[in-house]
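Asks: Next comes the sequence, and after it the predicted model I'd like to discuss.
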Amino acid sequence: MSRRLLLGAPVVGVLGALLSGCGEDEPVTTSDGPRDGRVDYGNDPSQFGELYLPGGRPRGVVVVIHGGFWQGQYDRTLGQPLATSLQAAGWAAWNLEYRRLGNGGGTPETFDDVSAGIDKLAELDLDLGTVVALGHSAGGHLAAWAAGRGRDGGWPDRVPVTAVVSQAGVLDLRAAQADGLGGGAVEAFLGHAPTAADAPYDPQQQLPLEVPVWCVHGRDDDIVPPSQSAAYVEAAREAGGEAELVEVDGDHFVVIDPESDAWTKTLEILDTLG
């Protein structure tokens, strides 16, 4: 079954297979993409990032956070083509892996990993004046979350995120649950149906952020509807935040196709930042 089909499949059946076969899941131990090095930020096999460095001084750092409804069968290989493109465009790309459902992830472990993975940048001898969190689907959720992770004494943020690009992001967990996105993925990820008490994990409940957010979303996305981005941008602006909706032609995956016009528009957004 393809990644595209799996991403649209009900999460209950997928999670059952994941959890029952957890012992057979091969840990990710090596990077197989063009890179300047794998760097671990923890002891778990999924706690690492792949650093892609351009020739010359980087324009800034882009943290690439892959999607897949937080499920273990999706991994950092989804982000490698984007990291390669960012590297060619003069950015340092930090392609982040993290624990997911079925391999030790969930709430709060996945959040712990994303926060620790971003903070690891402080040890990599990089200029951290510009740190953009860029994430697709569930990765868009984590990218937006990461920009506000330090508020209210939440997670450490010794490396603050300075801007967010959400690519078809799951930005409102309560709406995502109500709409049945991922066949119950949100409830599986949180361990319960989302409520107002889940504000520390829900970008829609963390508004406004103190950094700009761009929401790039395909008009024909039938996996994460464009309403997720549109409603987030509207609420962010009403709360006094800086947010922009960038609608593009295509489906859920066009935004992570480095040959697409959608990705060209994303690179143009990044051009305004570094």
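Replies: The structure has been received and is ready for your questions. Residues are numbered from 1 along each chain as shown.

Asks: Please make it C-alpha for all contacts and neighbour counts, starting now.
Replies: Noted.

Asks: number of nearby residues for the residue found closest to residue 80 once you drop the neighbours it is linked to in the chain?
Replies: Excluding its sequence neighbours, the residue lying closest to residue 80 (Cα to Cα, 6 or more residues apart in numbering) is residue 33, at 6.4 Å. When neighbours are defined as other Cα atoms under 10 Å, residue 33 has 16 of them.

Asks: can you check residue 13 too?
Replies: Neighbours around residue 13, by other Cα under 10 Å: 10.

Asks: Repeat that for the one 5 residues further on.
Replies: By the other Cα under 10 Å criterion, the neighbourhood of residue 18 contains 19 residues.

Asks: shouldn't it be in contact with residue 102?
Replies: Yes. Counting by Cα atoms under 8 Å, residue 18 touches residue 102, with 5.2 Å between them.

Asks: which neighbours do those two share?
Replies: Common contacts of residue 18 and residue 102 (Cα atoms under 8 Å, 6 or more residues apart in numbering): residue 72.

Asks: What separation do you get for the residue lying farthest from the centre of the chain and residue 92?
Replies: In terms of distance from the mean C-alpha position of the chain, residue 56 ranks first, at 26.7 Å (Cα atoms, centre = their mean). According to Cα to Cα, to the nearest Å, residue 56 and residue 92 sit 10 Å apart.

Asks: ok, and the closest non-adjacent residue to the residue farthest from the centre of the chain?
Replies: Of all residues not flanking residue 56 in the chain, residue 90 sits nearest, at 7.9 Å (Cα to Cα, 6+ apart).

Asks: and here's the other structure:
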Amino acid sequence: MRLAAALALLAMGAPAMAAPMTYAEFREQVHQPPAPGPILAYGTDPLQHVELWKPAGKGPFPVVLMIHGGCWQTSVAKADIMHALAADLMKRGIAVWNIEYRGVDVPGGGYPGTFEDVAAAADMLGRDGPKLGLDTSHVVAVGHSAGGHLALWLAARPKIAKTSVLWSAHPLPIAGVVSAGGLPDLEDAKVKAAEACGPDTIDKLVGPKTDTHPDVYADTSPVELAPSRVPQFIVSGDVDPISKPEYAQGYALIATAKGDHPIPENIAGAGHFELIAPAGSAWSYQLQLIDRLFHPRPR
């Protein structure tokens, strides 16, 4: 009977899985509210700014440093892609420091500008955050796609060599990272994300090899900077066509061998953009991860 039932099911075919949400569907379906302000400049370029999403009340408020994706390209996405998530966190009593930055496709972006922008925005949070009613003693970074790479890079920034133009004496400490659909191994992503982001995107991001910058990944790729000793959740949708779960698992294996303890998290039925759709179960799960980073469990 069991064999007959199994054969009957095979004859009918397995239930079809829903296709992952496309970027166009995400833009159409997910309402992005306007930023409440203030908009804070950390540089002179119009893209060099941060949106502060701050709950009502006196504070100090816990703060999520948020970084959008878009294949590191300004023409693909800007900070407004994260507005719905920022609004949801603000509603829950968490302030959001939502970073805009110059992508590789605009003047000043690429290497080192894209990294310098994100670093400057983070360090402004450390410098000015307390005056704005923010608790900067335990900052959690949340990034999606290219922003997941940049969030992990911020956590690893203290490991950058002094010989690099990206070295900083007093980088903002990051207490934990949620990288959603991120690309933490840039050398790997150069091949595996070429179709999604373009064949020369990673080259523009890391810059050319020079006498003073012979290893272009040494100061740009989180896997090369490991161990950061920062708690990390590397979140993947199990049907994500852009940042597949094996990318996270590969990063986790290398980083663990170097002494880090990243935790890969696979979300069933989620694609790339379901990870930043606040009404879905993928975001609900990531909220739990963010809470765990704000309230670490004793070992």
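Replies: Looks like it arrived, so ask away. Everything numeric in this text was worked out from a predicted model, so none of it was measured.

Asks: coming back round to it: what's the matching residue for the residue nearest to residue 80 of the first structure over in the second structure?
Replies: In the second structure, the residue matched to residue 33 of the first structure (TM-score structural alignment) is residue 34.

Asks: For that match, which three-state class applies?
Replies: Assigned with DSSP: H, G, I helix; E, B strand; the rest coil, residue 34 of the second structure falls in the coil class.

Asks: Tell me which stretches of the stretch 51-200 of the first structure form helices.
Replies: Assigned helices in the stretch 51-200 of the first structure, in chain order: 80-88, 109-119, 138-147, 173-178, 185-190 (criterion: DSSP state H, counting those that start in this stretch).

Asks: among these, which is the most enclosed?
Replies: Across the helices of the stretch 51-200 of the first structure, the average number of neighbours (mean count of other Cα atoms under 10 Å) peaks for helix 138-147, which reaches a mean of 28.

Asks: That one maps to which residues in the second structure?
Replies: Mapped onto the second structure using TM-score structural alignment, helix 138-147 of the first structure covers residues 146-155.

Asks: Run the chain-centre distance for that stretch.
Replies: Centroid separation for stretch 146-155 of the second structure versus its chain: 5 Å, with Cα atoms, centre = their mean, to the nearest Å.

Asks: go on, stretch 96-110 of the second structure?
Replies: Chain-centre distance of stretch 96-110 of the second structure: 13 Å, with Cα atoms, centre = their mean.

Asks: what about that stretch, start to end distance?
Replies: By Cα to Cα, the extent of stretch 96-110 of the second structure from end to end equals 25 Å.

Asks: Buried residues, it. List them.
Replies: By neighbour count on 16 or more other Cα atoms under 10 Å, the buried set for stretch 96-110 of the second structure is 96-105, 108-110.

Asks: thinking again about what came up before, wait, doesn't the residue nearest to residue 80 of the first structure sit right on residue 79?
Replies: No. Here residue 33 of the first structure does not reach residue 79: they are 9.8 Å apart, not a contact under Cα under 8 Å.

Asks: isn't residue 185 of the second structure right next to residue 223, touching?
Replies: Yes. Proximity of residue 185 of the second structure to residue 223 meets the contact threshold set by Cα under 8 Å, at 5.4 Å.

Asks: which residues sit in contact with residue 262 of the first structure?
Replies: Going by Cα under 8 Å, 6+ apart, residue 262 of the first structure touches 216, 248-249, 254-255.

Asks: Derive a PyMOL selection command for the buried subset of the residues you listed.
Replies: Buried subset of these, written as a PyMOL selection, criterion 16+ other Cα under 10 Å:
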select buried, resi 216+248+254+255
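
Asks: Serialize the contacts of residue 262 of the first structure to TSV and add fields for secondary structure.
Replies: Converted to TSV, the contacts of residue 262 of the first structure look like this (three-state DSSP):
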residue	secondary structure
216	strand
248	strand
249	coil
254	helix
255	helix
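
Asks: Can you tell me which of the contacts of residue 262 of the first structure carry over to the second structure?
Replies: On the basis of both residues aligned by TM-score structural alignment, their matches' Cα atoms under 8 Å, what survives of these in the second structure is 248, 254-255.

Asks: Now do the shared contacts for residue 56 and residue 92 of the first structure.
Replies: With Cα under 8 Å, 6+ apart as the test, residue 56 of the first structure and residue 92 reach no residue in common.

Asks: Any chance you could list what contacts the match of helix 138-147 of the first structure?
Replies: Contact with stretch 146-155 of the second structure is made by 66-72, 115, 118-119, 141-143, 173-184, 220-222, 228, 230, as judged by Cα under 8 Å, 6+ apart.

Asks: run the last query once more with 7 Å
Replies: The contact list for stretch 146-155 of the second structure, computed with Cα atoms under 7 Å, 6 or more residues apart in numbering, reads 67-72, 119, 141-143, 173-174, 177, 179-184, 220-222, 228, 230.

Asks: quick one: which of those sit in strands?
Replies: 67, 141-143, 177, 179-180 (DSSP state E).

Asks: Dump the residues you listed into CSV; add distance to residue 198 of the second structure and neighbour count as well.
Replies: Formatted as CSV, these follow (distance: Cα to Cα, whole Å; neighbours: other Cα atoms under 10 Å):
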residue, distance to residue 198 of the second structure, neighbour count
67, 20, 27
141, 26, 29
142, 24, 26
143, 20, 26
177, 26, 29
179, 21, 30
180, 20, 31
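
Asks: and which of the residues you listed is nearest residue 208 of the second structure?
Replies: Distance to residue 208 of the second structure across those (Cα to Cα) is lowest for residue 67, with 24.7 Å.

Asks: Next one: the alignment partner in the first structure of the closest one from residue 229 of the first structure, what distance?
Replies: Aligned by TM-score structural alignment, residue 67 of the second structure pairs with residue 65 of the first structure. As judged by Cα to Cα, residue 65 of the first structure and residue 229 of the first structure stand 17 Å apart.
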